[in-house]
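Q: The amino acid sequence is not available; the structure is as follows:
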């Protein structure tokens, strides 16, 4: 789903639905940010609804080592939130091996604290694909 297709009440809906999560990632990580290798961390409440406090981190080195990934994602447990939507973005689609590495690292950090990964999306200039988290398993309820 593109952000133009989001329902009017998108900000009240749980983000464990793949098309909805993709639309929200598309909305929050704009084209300019995608060209800057930006990561989105969107904390969500106990109902899996996104909080109005997205965190955008630019100039992420997607090819960093696994140790550097763990250090970067160690911030997640410090955020008082039961769940997250995370978006990885770049001008071109990130290689699957890189995406899998980030997914494993994020899952490990959140599993250790009982927090949930609602959706992991990968955005390039034209698309957003949900590749991990509850939304990837649920697909769409529509």
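A: Okay, I see it. Nothing here was measured: the structure is a model prediction, and the numbers come from that model.

Q: going forward, measure contacts between C-alpha atoms and count neighbours the same way
A: Fine.

Q: which residue is nearest the centroid of the protein?
A: Centroid check for the chain by CA atoms, centre = their mean gives residue 86 as the closest residue, at 1.7 Å.

Q: Helix or strand for it, just tell me which one.
A: Under the criterion of DSSP states H and E, residue 86 resides in strand 83-89.

Q: How much space separates residue 54 from residue 138?
A: 23 Å (CA to CA, to the nearest Å).

Q: So for these two, which residue has more residues nearby?
A: residue 54 (17 against 12; other CA atoms under 10 Å).

Q: putting a second one here so we can go through both:
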């Protein structure tokens, strides 16, 4: 599965389907974005249909953060300016996606990001539809721990 699997009418499908949501994350976060390190918020209407993506480049040193509170702080700093805008549209659903370099799975770091994003959304009253990680080799949900989009490795 990849963004190539999205149908021309994908914006009419709810992003509560993890396979469709992963394909959308795969579409929105390019390989270059993943290499640089980005944090994305996919905005959905009250019926969970795609509306827009806001992408924030992470500092170049984000991958070297080793203490869990650093991850939470970076996640909070990244989301803080976006939260008031999302709160102005009641019923808006969000998908959070970390685009990062490296292997598909980095369990400890990915889980810290997912836990931090989930806690921030809960505290802000945002409706979180899912948290995804997009790496060089695909997209997966660290809190579900399943690969949703695998990409062929470049030769």
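A: Alright, I've got the coordinates. Treat the numbers as computed from the prediction; the structure is a model and nothing was measured.

Q: Overlay them and tell me the TM-score.
A: The TM-score (TM-score structural alignment, normalised by the length of structure 1) is 0.81; 134 aligned residues with a CA RMSD of 2.2 Å.

Q: what's the counterpart of the residue nearest to the centre of structure 1 in structure 2?
A: Taking TM-score structural alignment, the alignment pairs residue 86 of structure 1 with residue 96 from structure 2.

Q: ok, back up a step: and after the strand holding residue 86 of structure 1, which helix or strand comes next?
A: With elements assigned by DSSP H and E, the helix or strand that comes after strand 83-89 of structure 1 is helix 96-113.

Q: And that next one against structure 2, how far off on average?
A: Helix 96-113 of structure 1, aligned to structure 2 and superposed, deviates on average by 1.5 Å (mean CA distance after the TM-score superposition for structure 1).

Q: quick one: that helix aligns where in structure 2?
A: The aligned range for helix 96-113 of structure 1 is 107-124, by TM-score structural alignment.

Q: how far is the matching stretch from where the chain is centred?
A: What separates the centre of stretch 107-124 of structure 2 from the centre of its chain is 11 Å, taken as CA atoms, centre = their mean, to the nearest Å.

Q: Same check on stretch 63-77 of structure 1?
A: With CA atoms, centre = their mean as the basis, stretch 63-77 of structure 1 stands 15 Å off its chain's centre.

Q: now do stretch 100-111 of structure 2
A: 12 Å.

Q: Give me the buried stretch members for it, please.
A: 100, 101, 104, 105, 109, 110, 111 (16 or more other CA atoms under 10 Å).

Q: which residues sit in contact with residue 59 of structure 1?
A: Neighbour list for residue 59 of structure 1: 36, 37, 38 [criterion: CA atoms under 8 Å, 6 or more residues apart in numbering].
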